[in-house]
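Student: pasting the structure only:
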């Protein structure tokens, strides 16, 4: 053996001794890609105990181990790391997935760099592959990738070295309408996620420092025009040993639309509230404090807004009866609304007017309120009372009226007593029913006494008992009571033919 060959073999044995204990895997090969040696770490990264398992050369290695890039593209034989080193290529950070062809369920991830040892003349005499196990790192990255893509919260990741986006999830694409190609590879200057941010200078400063960007409102421009209101925040993170910034977003557009719709609705309510000629008041449902009144209410009561707003209904004391006031709000608390309740309202100066009140529950600026609408019926009620009084007077002796006229007068009187008493016709005795029937025919007490062959005092007692049972106070009211129930209709038609 020549001295040169001996020196070369000695150098290789020394090299093997040096690298055998390294935690990184090392594979040594001849220039013709024959695999010479591998340390224990390199064998363990392939699931082997013996170097024979790697194969004699690159071709045999490729038969036993299928290599793919992280994008799932398989490597051709000439792209295998040993082939690339043999062709004089140098690389420092190649990541491949390694799968034994005999066991497709096992996969490792290797990070490789190359080294070519040369002789004194500078010619390659030994090829070196240095491997590190990146399986756990790849698994963690894969979990992050899945989590990032599955997260419904919109997000993008930009690389801090060149401020270009390297990842985007589906949530961001759906929120903005961008497609993936419109985001990946673009810079933050082209797709500005801090557009019109409320503290943009601070956000840009933090982005430059690679520091956390606090939450703030911003406007995201959309690819089809327009913008979207969002909350944006930035969180620094490392990806593949590169410093990056994760931008996450909350879409505020639905809230802005809801607020706009609410504001417009409240504006329309305010306008109609002010302009309606019907007296209207709004009070807080909780403490019954007046929130607002319209001009018609102030006109009818004589109060100013300063005398009403902020004060409770009880404090103002414009409802004439405290019992009626309590009943009004008890009904509203229980049912949420009421329709057509008679109420006496005291004007400023203590004049009392008759009103019909309707009310409903409304929400104003997230506060539950009662809306009270009042109609002044003082004049109408006065006219009705005067009409009833006149009818009562002329019907004291209705014997000379025709039956038709009696019914019309009784019907006119009934507007003041719309509720029917809770009494049935069968609750009357036979004699009381006879008396009621003759009253409905328009007969006076004397005529009823003659018809029934009773004493006048007996008839008067029967009439009083009928009034008491029916809860009425006049002949006209008794006639209305019977007419509302369709009683004695046949007798009236027979005695008053057309």
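Tutor: That came through, no problem. None of the values given here were measured: they were computed from a predicted structure.

Student: from here on, contacts and neighbour counts on C-alpha atoms
Tutor: Will do.

Student: ok, residues contacting the helix or strand harbouring residue 341?
Tutor: Using DSSP states H and E, the element containing residue 341 is strand 337-346. By Cα atoms under 8 Å, 6 or more residues apart in numbering, the residues outside strand 337-346 that reach it are 301, 317-321, 324, 331-332, 352-361.

Student: For it, list every residue counted as buried.
Tutor: 337-338, 343-346 (16 or more other Cα atoms under 10 Å).

Student: ok, structure two:
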């Protein structure tokens, strides 16, 4: 054996002894591309125990293991790291995913580099493939990628070495309207997310230092040339062993628009509330404390504002009937709104006024409140009472009225008689029913006596009994009672109800 061969074999054994215990995987190839040796770490990174399972050479290796790039594209056989090193190429930091052909459930991620070992004359002697198992790192990076993309908060990542954006998530693209290629590769000078920051100098200093940038308000320029109000913050991190800065954002533009709309709505409400000539009161729903009243309320009820605002409805005591007040707020609590409920109101000078109260539930500063509108109907009530009194007087002797006119007058009188007596038509005797029917026809007592062939006194007694049973006090009230129940109409007669 020549001295050169001996020296070569000795060097190789020494090299093998040195690299056997390394954590990096190492595969040695001869110049003829044959795989001649691999350390235990390299075998483990391929999920095998014997060197023969790697294949005899680079071609057999490619038939036993499938390689993909990190973008999931297959690696052509000619571009396999073992094929490249077999051709004598030198390279570094090639990332590939490796999967055994016969076990597709197992996958490793390798960072691979090559080394050409030369002899004393500088001629290639051995080809070396060195690999590092970065599966855990790649898995963590993949989880980060998925989390970053799925995060609803808009975010971008810039590399601190050149201040260029290297990642952007869909939230940022949606918020700004930029396309991905408009962001990736551009610098913070071209797309300056800190340009209009509230504390721009501090933010820029922290960016240069690679330190945390605290939350601050900013105005971010978007794709259409407009700007959006945002909250921006920066968090340093390492990505692919490079220092980076993660910028995250909160889009406060919808909130700002909502606040503007709310402020405008409140201004409109305040103007309408103050200028409305009808008394209006707002109180809390929980304890009925008056939060505000308009000028019309103060003028109409003659109260100074300090005696109303901040006090409860019960303390002010402007609703004359305490029972009516209790019923009013109980109904509000149950239904949330009321429409034209008649309530008697007492002014500060103790003068009484009739009001139709309408109320609704409103939300003010996230608290449920009641808005009460008081319509003064005192004059209308007085007019109705005068009309009813006049009708009562006229209908004491209704013999000279037509039946149609009597019905119309009775209906007018009904305006002031909302409650129905509980008595039934069947509570009357047959004779009392006859008398009531003739009363509804507009006949006087003498005419009823003649029609029924009864003595006038007997008719008067029957009329008094009918009034008593029906809880009415006049002919007009008796007519209203019958009309409300549809008695003595043509349809009623057709059914034979007597």
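Tutor: Structure's in. What do you need? Computed from a predicted structure; not experimentally measured.

Student: Among the contacts of strand 337-346 of structure 1, which are located in strands?
Tutor: Residues of the contacts of strand 337-346 of structure 1 located in strands (DSSP state E): 352-361.

Student: among those residues, who's most crowded?
Tutor: residue 359 (23 neighbours; other Cα atoms under 10 Å).

Student: how deep is the nearest residue to it once chain neighbours are set aside tucked in, by neighbour count?
Tutor: The shortest distance from residue 359 of structure 1 to any non-neighbouring residue, by Cα to Cα, 6 or more residues apart in numbering, is to residue 372 (4.5 Å). The tally of other residues near residue 372 of structure 1 (other Cα under 10 Å) stands at 18.

Student: same question, residue 123 of structure 2
Tutor: 10.

Student: now do residue 294 of structure 1
Tutor: What residue 294 of structure 1 shows, counting by other Cα under 10 Å, is a neighbour count of 21.

Student: that older thread, specify which member of the ones in strands among the contacts of strand 337-346 of structure 1 is nearest to residue 49 of structure 1.
Tutor: Residue 49 of structure 1 lies nearest to residue 361 out of those, by Cα to Cα, at 81.9 Å.

Student: In contact with the residue lying closest to that closest one once chain neighbours are set aside: list those residues for me.
Tutor: Nearest residue to residue 361 of structure 1, sequence neighbours excluded (Cα to Cα, 6+ apart): residue 370, at 4.7 Å. Applying Cα under 8 Å, 6+ apart to residue 370 of structure 1 gives the contacts 282-285, 332, 359-362.

Student: rerun at 10 Å
Tutor: 281-286, 288, 290-291, 329, 332-333, 336-337, 359-364 (Cα atoms under 10 Å, 6 or more residues apart in numbering).

Student: so where do the helices sit in the stretch 351-498 of structure 1?
Tutor: Using DSSP state H, counting those that start in this stretch, the helices found in the stretch 351-498 of structure 1 span residues 378-394, 403-413, 430-440, 445-452, 456-470, 475-484, 489-495.

Student: most packed of those?
Tutor: Stretch with highest mean neighbour count among the helices of the stretch 351-498 of structure 1: helix 475-484 (a mean of 21; mean count of other Cα atoms under 10 Å).

Student: Mean distance of that one to its aligned residues in structure 2, please.
Tutor: For helix 475-484 of structure 1, the mean distance to aligned residues of structure 2 following superposition is 2.5 Å (mean Cα distance after the TM-score superposition for structure 1).

Student: Quick one: work out the angle between that helix and helix 456-470.
Tutor: Put simply, helix 475-484 of structure 1 runs at 60 degrees to helix 456-470, going by axes from the mean of the first three to the mean of the last three Cα atoms, to 10 degrees.

Student: Show me what helix 475-484 of structure 1 is packed up against.
Tutor: In terms of contacts (3 or more Cα pairs under 10 Å, 6 or more residues apart in numbering; DSSP states H and E), helix 475-484 of structure 1 is packed against helix 378-394, helix 403-413, helix 430-440, helix 456-470.

Student: Check the gap between the residue nearest to residue 361 of structure 1 and residue 330 of structure 1 for me.
Tutor: Here residue 370 of structure 1 is placed at a distance of 12 Å from residue 330 of structure 1 (Cα to Cα, to the nearest Å).

Student: what is in contact with the two at once?
Tutor: Joint contacts of residue 370 of structure 1 and residue 330 (Cα under 10 Å, 6+ apart) are residue 336.

Student: could you measure the residue lying closest to residue 321 of structure 2 once chain neighbours are set aside against residue 381 of structure 2, distance?
Tutor: Distances taken as Cα to Cα, 6+ apart place residue 344 nearest to residue 321 of structure 2, at 7.0 Å, with adjacent residues excluded. From residue 344 of structure 2 across to residue 381 of structure 2, the span is 11 Å (Cα to Cα).

Student: Pull up the overlap in contacts between those two.
Tutor: With Cα under 10 Å, 6+ apart as the test, residue 344 of structure 2 and residue 381 both reach 353-355.

Student: Give me the distance between residue 211 of structure 1 and residue 202 of structure 1.
Tutor: 11 Å.

Student: residues in contact with residue 307 of structure 2?
Tutor: 298, 315-316.

Student: Which of those ranks first by neighbour count?
Tutor: Ranking these using other Cα under 10 Å puts residue 298 first, with 19 neighbours.

Student: For the host helix or strand of that residue, give me every contacting residue.
Tutor: Element membership for residue 298 of structure 2 (DSSP H and E) is helix 295-301. For helix 295-301 of structure 2, the external contacting residues (Cα under 10 Å, 6+ apart) are 273-281, 302-305, 307-308, 318, 345-353, 373-374, 376.

Student: With stretch 169-182 of structure 2 instead?
Tutor: Contacts for stretch 169-182 of structure 2 (Cα under 10 Å, 6+ apart): 145-157, 167-168, 183, 191, 220-228, 248-251, 253.

Student: Residue 355 of structure 2 against residue 376, yeah?
Tutor: Yes. Taking contacts as Cα atoms under 10 Å, residue 355 of structure 2 lies within contact range of residue 376: 4.5 Å.

Student: so after the lengthiest helix in structure 2, what's the next helix or strand?
Tutor: Longest helix of structure 2, by residue count under DSSP state H: helix 253-275. Using DSSP H and E, the helix or strand that follows helix 253-275 of structure 2 in sequence is strand 280-284.

Student: No further questions, thank you.
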